[in-house]
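Peer 1: Structure of the sequence below:
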Amino acid sequence: MSPFKGKTGFKRILNAGGYSLDGLRAAFTGEAAFRQLVLLNVILIPLSFFLNVSRVERALLIAVCLLALIVELLNSAIEAVVDRISLDLHPLSKNAKDMGSAAQFVVLTMIAVVWALILL
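Peer 2: Model prediction:
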């Protein structure tokens, strides 16, 4: 068991919330791709409320946008861990970073496909 897992109850929830905000702040200040996706979300999510679509379709339009932020956070975390371990070039490090990037590519493609299918 980790020595960092000492908090329980409401205190743990407050700490977790603080750590989450720290992670969002770190991603926004340190990751240009995250800031670009936030901008995309700032445009697309409000736009979804002006479209003549069902509530389920609107929820799907919003969900795929938010999924891109989640994937970018995970991709950035993978990159940070790989860089923390070593800045040396290594095939496994490259694979890990490339797979994170591929995940982001898939979710961006999903945004395009979902929005196109619903709107066209």
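Peer 1: contacts and neighbour counts: CA atoms only from here.
Peer 2: Fine.
Peer 1: so where do the helices sit in the protein?
Peer 2: Taking DSSP state H to define them, one finds helices in the chain at 9-30, 32-48, 55-85, 91-119.
Peer 1: Outside of the first one itself, list whatever touches it.
Peer 2: When contacts are taken as C-alpha atoms under 8 Å, 6 or more residues apart in numbering, the neighbours of helix 9-30 outside the stretch itself are 34-35, 73, 76.
Peer 1: And this one, please, so the two structures can be compared:
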Amino acid sequence: MRTSQATVGRASNGAPHAVGAGSATEHEAEHTAAGIEPFDDVSEPAPPNHADAAHGLNGSDGANLANDTQHEPLSPDDPLAPLPFNPYKGNRGLTRAWHAMKNSLAGFRVAIREESAFRQELTLAAILIPCGLLVPVDPVSRVLLLGSVLLVLIVELLNSSVEAAIDRISLERHELSRRAKDLGSAAVMVALGMCVMTWALIVGPLVAHWLEAVL
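Peer 2: This next block holds a predicted model:
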């Protein structure tokens, strides 16, 4: 019996089909020349394209989805979120300056009435500031003397404000609350040390010279 020249091949999708001997030989030669074994040109299906899927949506649905994405509300923790409305920030110009001055004076009154440390430092400032104005030093040294005293008052006011904010949150003992108050006290101590150092370096030699002249 004569063998048929048709051979059974297999398509890329796995279905058998009959091809001629010459055609099969030519097909194998083409793949061999390209460096690909027969039937190795079967590729995996490409992953779905999300962009095409988006284009395949209905026009109105796609527009609504885009609008929802663009106008998605920001969370309160987002730095780009708008700040809540503050009715106390509506003043402008001289009105704002007037209210700021009244609030500052109210802060001084509260600090004098409620903070014993501020009262002590204010008493010290009432003694040192006139001395700094009368001592015979150059203008730069005078500014340093007066500025070191005022710096102590500034830091004490900031420390008192931090303590008031912590007490407003909670009066219970907490490690973070204690740490914040200790850091404020450390800042006051540094300011006091700077004041003592400034007066000792500038006024100290003058006092020593006066004592030598008297004795």
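Peer 1: Let me know which of the helices of structure 1 is tucked in deepest.
Peer 2: By mean neighbour count, with neighbours taken as mean count of other C-alpha atoms under 10 Å, helix 55-85 ranks first of the helices of structure 1 at a mean of 17.
Peer 1: returning to that earlier point: which of the contacts of helix 9-30 of structure 1 sits closest to residue 112 of structure 1?
Peer 2: Comparing the contacts of helix 9-30 of structure 1 against residue 112 of structure 1 with C-alpha to C-alpha picks out residue 34 as the nearest, at 17.6 Å.
Peer 1: how about that closest one, what does it touch?
Peer 2: With C-alpha under 8 Å, 6+ apart, residue 34 of structure 1 has these contacts: 27-28, 69, 72-73.
Peer 1: still on that earlier bit, which two in the contacts of helix 9-30 of structure 1 are spaced the farthest apart?
Peer 2: Taking C-alpha to C-alpha, the two most distant members of the contacts of helix 9-30 of structure 1 are 35 and 76; they sit 12.1 Å apart.
Peer 1: gap between the aligned residue in structure 2 for residue 26 of structure 1 and residue 202 of structure 2?
Peer 2: With TM-score structural alignment defining the correspondence, residue 26 of structure 1 maps onto residue 110 in structure 2. The gap separating residue 110 of structure 2 from residue 202 of structure 2 is 34 Å, by C-alpha to C-alpha, to the nearest Å.
Peer 1: And what about residue 8 of structure 2, helix, strand or coil?
Peer 2: Three-state assignment for residue 8 of structure 2 (DSSP: H, G, I helix; E, B strand; the rest coil): strand.
Peer 1: Thought residue 23 was touching it, still the case?
Peer 2: No: in this structure residue 8 of structure 2 lies outside contact range of residue 23 using C-alpha atoms under 8 Å: 11.4 Å.
Peer 1: that older thread, for the helices of structure 1, which one sits closest to residue 3 of structure 1?
Peer 2: Of these, nearest to residue 3 of structure 1 by C-alpha to C-alpha is helix 9-30, at 13.8 Å.
Peer 1: Tell me how far that closest one lies from the chain's centre.
Peer 2: 15 Å (C-alpha atoms, centre = their mean, to the nearest Å).
Peer 1: and that helix, how far from structure 2 on average?
Peer 2: Superposed on structure 2, helix 9-30 of structure 1 shows a mean distance of 0.5 Å to its aligned residues (mean C-alpha distance after the TM-score superposition for structure 1).
Peer 1: what's the angle between that helix and helix 32-48?
Peer 2: 100 degrees (axes from the mean of the first three to the mean of the last three C-alpha atoms, to 10 degrees).
Peer 1: related to what we said a few turns ago, mind putting the contacts of helix 9-30 of structure 1 into JSON lines with distance to residue 109 of structure 1?
Peer 2: JSON lines is the format used below for the contacts of helix 9-30 of structure 1 (distance: C-alpha to C-alpha, whole Å):
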{"residue": "34", "distance to residue 109 of structure 1": "16"}
{"residue": "35", "distance to residue 109 of structure 1": "18"}
{"residue": "73", "distance to residue 109 of structure 1": "17"}
{"residue": "76", "distance to residue 109 of structure 1": "19"}
